[in-house]
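> Structure here, sequence nowhere to be found:
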């Protein structure tokens, strides 16, 4: 028996929207005012959403519970799988003692916390977002910064805020690909429009990050680095998104920003070294000089991670992995049972793509790294068990958050809020980014938000005489701002930043910055819609029924062979460089 979604249960969209927003307002209240732990707030919000779905929206109890379970499973895989493997990779680097070498190396480049944040949270995080996404960049960069001695709250908060710049082009452009699929607007057109919006934020973001850390006066001391990081990133993001499409802007801009900063720091250093107030003096001994081989070995987990993540992001490799290593099934009792407002059945397919998952790429990097760092696999197994215990509450939080996202979407609660915003008429371009922001807050994913609201954005824009690429791109751009306060992202950052149980502090740290940036994006989009319409790219809608391309597995196997050769050569090179001398394990 089917059940059809309801958007306006009270027959008044304003009243219905007031009820629909209650679970979200509860999350804000619980984390900001009540200061609840993340898993508590998420579980209660999920129960609240279930009750509203059943009582007000008429959703059958069975469907409401099944929808929540489906979301929780998605939270466990692939989201939690990424977090577990990312934290495991970092933990074995610390346990082996090699992170001490990394700390010394970073200090040799710069021991200034402001510049380390630009290098790791902003530039390196953007690169990882371009290749992996789904929380991996925040997990890895936050753990790195905490390991370097950052205040945990600032490490996690800065990584969340820095992650706004690249999210739209994350995972080799998947968010924009999905937006194109649901709207029939070409990928390149959406990429170009986003690439004419987000660089305005990206060029300003390094300055904003350092001001948050150190205040305006101390920010002026590192203005050359801020300018170099922001301008290089924004220019490359704009150029690649407008000429190459959505797949590579983060990778190109992230690498360009890293290289530009390192080159600058070869010729320029700030007059003083800034560290956090009350931070202990650095314990790195200046009389220790590590060889190039030692440095490469210490960085090998992250070098391997980069190589493997790049390969995992290639479509031919994904096709091969999904062909031989993916289990897909229709979720029992839920698949095609719910009908959307148009009467179309909503599919619920669970994909267990255990080979192509980003978490598997991270795990492979860790497994190869273990012997390179002088560890035994038996010891690494113990570290993995400790990692699972460390992440118990974040796993519960993420499962609850995704359960919340699924019940809110399947019941029609999220569509009620979207419909209310769509009724704002000519002001809709101003509110369009808010819709993307809301979608990412709920789902934790810009990709999911585009799938959820992309079609509504396009149809509403057309009805008021605005080019739909403006509002569809606004959904993408607004979504990146919601990423920093999404309960899913907060849970990931808290787990990596050693802030488990303190999610409310992290949420309060980021929420005001999310609202500031959201208002800026809303004003930019409104101006693009009516004042600067010349920035809108020219394009033709994608014709319906375009032929699909059959995956070329031969190409995928060739790429895998190349990856295997590269990994073998890298491992052999590290061993050769270090074989002349056996290095003792470095005390932590």
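Done, it's in. Here the structure is a predicted model, which is why all the values come from computation and not from measurement. Numbering: from 1, shown residues only.

> all contacts plus neighbour counts: C-alpha atoms, from now on.
Fine.

> Run a quick neighbour tally on the nearest residue to residue 273 once chain neighbours are set aside.
Nearest residue to residue 273 in three dimensions, chain neighbours excluded: residue 112, at 4.9 Å (C-alpha to C-alpha, 6 or more residues apart in numbering). Here the number of neighbours of residue 112 (other C-alpha atoms under 10 Å) works out to 18.

> Correct me if wrong: residue 112 contacts residue 276.
No: with contact defined as C-alpha atoms under 8 Å, residue 112 does not count as touching residue 276 (9.6 Å).

> For my notes, confirm residue 272 occurs in a helix.
No: with DSSP: H, G, I helix; E, B strand; the rest coil as the criterion, residue 272 is assigned coil and is not in a helix.

> ok, it - contacts?
Remark: with contacts taken as C-alpha atoms under 8 Å, 6 or more residues apart in numbering, residue 272 is in contact with nothing.

> do residue 260 as well
228, 229, 232.

> repeat for residue 285
Residue 285 is in contact with no residue at all, counting by C-alpha under 8 Å, 6+ apart.

> Out of the contacts of residue 260, which sit inside helices?
The members of these that map onto helices under DSSP state H are 228, 229, 232.

> how about CSV for those residues, with neighbour count and distance to residue 77 added?
Putting those into CSV (neighbours: other C-alpha atoms under 10 Å; distance: C-alpha to C-alpha, whole Å) gives the following:
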residue, neighbour count, distance to residue 77
228, 20, 38
229, 32, 35
232, 22, 36
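
> and the comparison structure, right after this:
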């Protein structure tokens, strides 16, 4: 039996080509190069590009890294399973809640409510994509803020392509503290560094980024003219978010950092717009723009691209002609789903008797909601690192405490609040699954690709090669985090993958391990917008399935520009100029 166990183990190798990290890195990067070229140059549909990228990663793992075919395929299965649960489980239920509000007409009420705050789309982009999106990131994470904020922008009259771009770029600064700071706690676990120190250090990097993100959103919506007209509100929003993100992460509560910062920035903008208005308003008109008309027709099929929806067209026509203001009861119902989501998540994640204690290893039991949590050793997958340590290949099935399940509960409560019948809710859920089918395939394929690269050693090869830069590694450190998130779509996964490597590299070049570990998370947030799974979620949400490559090209410049900024910031934090910022 022991012999069979040894035979079943695969030991990772990080320099399979002539024991050269440089040569091996060229091969290890092939799956990513193929994936991004197919998306950005060939303009292939995301699900097909992801499947091809997965096949390339399998070939590289088997042919160059000598990984048994069975282990390579099994690693892909583990990644695909993780792609569906918890990631797509979150997105499916988030979009279902949204679809319930569309079916009942309450989303139109919400749209009019937001429009009453300001009919200027540049201000709406700041409030919805940045502030409200940050709140959704704080509570659920993964693709939830992109999915929900993009369809809200569509309802306010944004062109589908612009709505997707704005939602993706906005989903940056809050990511490191998303899902109640799970990326930070994961980073602390893998690095053995104090979670308070890591949270505080990230809170001295991403708040600076946050200052510029609302300005970028205004530029995306209306170019340089938008910056000239709306920079006071954008700057106020970014500075307020950054200040409260810094204060909360360093002095108050790391898990509540984004909630505090999102609410503070939203209130600041709302108060400011009561006494200040742009010199000229901006509402995009698509009537004279053929490209906009084409996008509008594409998005009009359904907010999720699921086919023609005559009922939705009727509602749109009716609401377009509406002149009477909505009653307070209707407005409250419109906000109810999102208030329910906030309450459910706060109770489920912050009330100890309900939250309970999660199991920490296979076979252990939890309490509270975590009593329905099981951790499995993935069958047939036994992997060792090059040092002989066992590589974790577990799968966590937290049925009740998962963010997707909490969104499902929120949806059930939304049914009661909006008086939606069971039959209608079930039909809506079925349509949601149909609308997201290609996004589900894309996300599962991308996560399978990421896990094959991780388990075979391809990702570690790229990381070790970058870590060989010596003292300049501080300049490259955020790129590792960016790479991890670009592949997996998750800052949590990136921290789990590269956190320990960052600490090891820091020790070898005599830099602060806390600084470089934090840089992994801060750099990672900028890979979120180019992650194929997030691109697929955004495209599906706005009804532009198959145009992920076009969205990718629009957000890539912002991802690279912000990443360069973060690289310079982290490097300067290793010099006397900004070393005072380091924990």
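Yep, it's here. Computed from a prediction, not measured in an experiment: that's the story for all the values here.

> Please state their TM-score.
Comparing the chains after superposition, counting by TM-score structural alignment, normalised by the length of the second structure, produces a TM-score of 0.89; 536 aligned residues with a C-alpha RMSD of 1.7 Å.

> from the contacts of residue 260 of the first structure, which is closest to residue 560 of the first structure?
Closest approach to residue 560 of the first structure among these (C-alpha to C-alpha): residue 232, at 32.1 Å.

> Onto which residues of the first structure does stretch 140-158 of the second structure map?
Following TM-score structural alignment, the partner segment of stretch 140-158 of the second structure in the first structure covers residues 132-150.

> let me fix that: stretch 332-347 of the second structure
The alignment places stretch 332-347 of the second structure over residues 296-311 of the first structure (TM-score structural alignment).

> hang on, the earlier thing: next, format the contacts of residue 260 of the first structure as TSV and append distance to residue 389 of the first structure.
Putting the contacts of residue 260 of the first structure into TSV (distance: C-alpha to C-alpha, whole Å) gives the following:
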residue	distance to residue 389 of the first structure
228	41
229	38
232	41
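
> ok, the residues you listed in the second structure: which stay?
Shared contacts between this structure and the second structure among those (both residues aligned by TM-score structural alignment, their matches' C-alpha atoms under 8 Å) comprise 228, 229, 232.

> And the lengthiest helix in the first structure, how far out from the chain middle?
Among the segments of the first structure that qualify as a helix by DSSP H, the longest is helix 503-530. Here helix 503-530 of the first structure is found 16 Å from its chain centre; the criterion is C-alpha atoms, centre = their mean, to the nearest Å.

> Same check on stretch 68-87 of the first structure?
On the basis of C-alpha atoms, centre = their mean, the separation between the geometric centre of stretch 68-87 of the first structure and that of its chain is 14 Å.

> equivalent range in the second structure for it?
Using TM-score structural alignment, stretch 68-87 of the first structure lines up with residues 76-95 of the second structure.

> And the matching stretch, end to end?
Using C-alpha to C-alpha, to the nearest Å, the end-to-end distance of stretch 76-95 of the second structure comes to 26 Å.

> Just give the number of residues close to residue 263 of the first structure.
Here the count is done by other C-alpha under 10 Å, and residue 263 of the first structure has 12 residues near it.

> To which residue of the second structure is it aligned?
With TM-score structural alignment as the criterion, the equivalent of residue 263 of the first structure in the second structure is residue 271.

> Same question for residue 236 of the first structure.
Mapped onto the second structure by TM-score structural alignment, residue 236 of the first structure lines up with residue 244.

> any idea how far its match is from residue 208 of the second structure?
The separation that residue 244 of the second structure has from residue 208 of the second structure, given C-alpha to C-alpha, amounts to 11 Å.

> Residue 579 of the second structure now?
The gap separating residue 579 of the second structure from residue 208 of the second structure is 15 Å, by C-alpha to C-alpha.

> For those two, indicate the residue with more neighbours.
Neighbour comparison, residue 579 of the second structure and residue 208: the larger count goes to residue 208, with 21 against 14 (by other C-alpha under 10 Å).

> What is the aligned counterpart of the more buried one in the first structure?
Following TM-score structural alignment, the counterpart assigned to residue 208 of the second structure within the first structure is residue 200.

> Please tell me I have it right and residue 369 of the first structure contacts residue 298.
No: Residue 369 of the first structure lies out of contact with residue 298 (C-alpha under 8 Å); the separation is 9.4 Å.

> shouldn't residue 169 of the first structure be in contact with residue 251?
No: under the criterion of C-alpha under 8 Å, residue 169 of the first structure is not in contact with residue 251, lying 9.1 Å apart.

> okay, and the common contacts of those two?
residue 130.

> contacts for stretch 557-566 of the first structure?
By C-alpha under 8 Å, 6+ apart, the list of residues contacting stretch 557-566 of the first structure from outside reads 307, 308, 311, 316, 317, 320.

> List the contacts of residue 564 of the second structure.
Taking C-alpha under 8 Å, 6+ apart as the test, residue 564 of the second structure contacts no residue whatsoever.

> go on, residue 74 of the second structure?
By C-alpha under 8 Å, 6+ apart, the residues touching residue 74 of the second structure are 380, 381.

> on that earlier part again, what residues are up against the match of residue 208 of the second structure?
Applying C-alpha under 8 Å, 6+ apart, one finds that residue 200 of the first structure lies in contact with residue 234.

> Could you check how far the host helix or strand of it is from the centre of its chain?
When elements are assigned from DSSP states H and E, residue 200 of the first structure belongs to helix 198-202. Per C-alpha atoms, centre = their mean, the displacement of helix 198-202 of the first structure from the mean C-alpha position of its chain is 17 Å.

> how far apart are stretch 208-228 of the second structure and its match in the first structure?
Superposed on the first structure, stretch 208-228 of the second structure shows a mean distance of 1.1 Å to its aligned residues (mean C-alpha distance after the TM-score superposition for the first structure).
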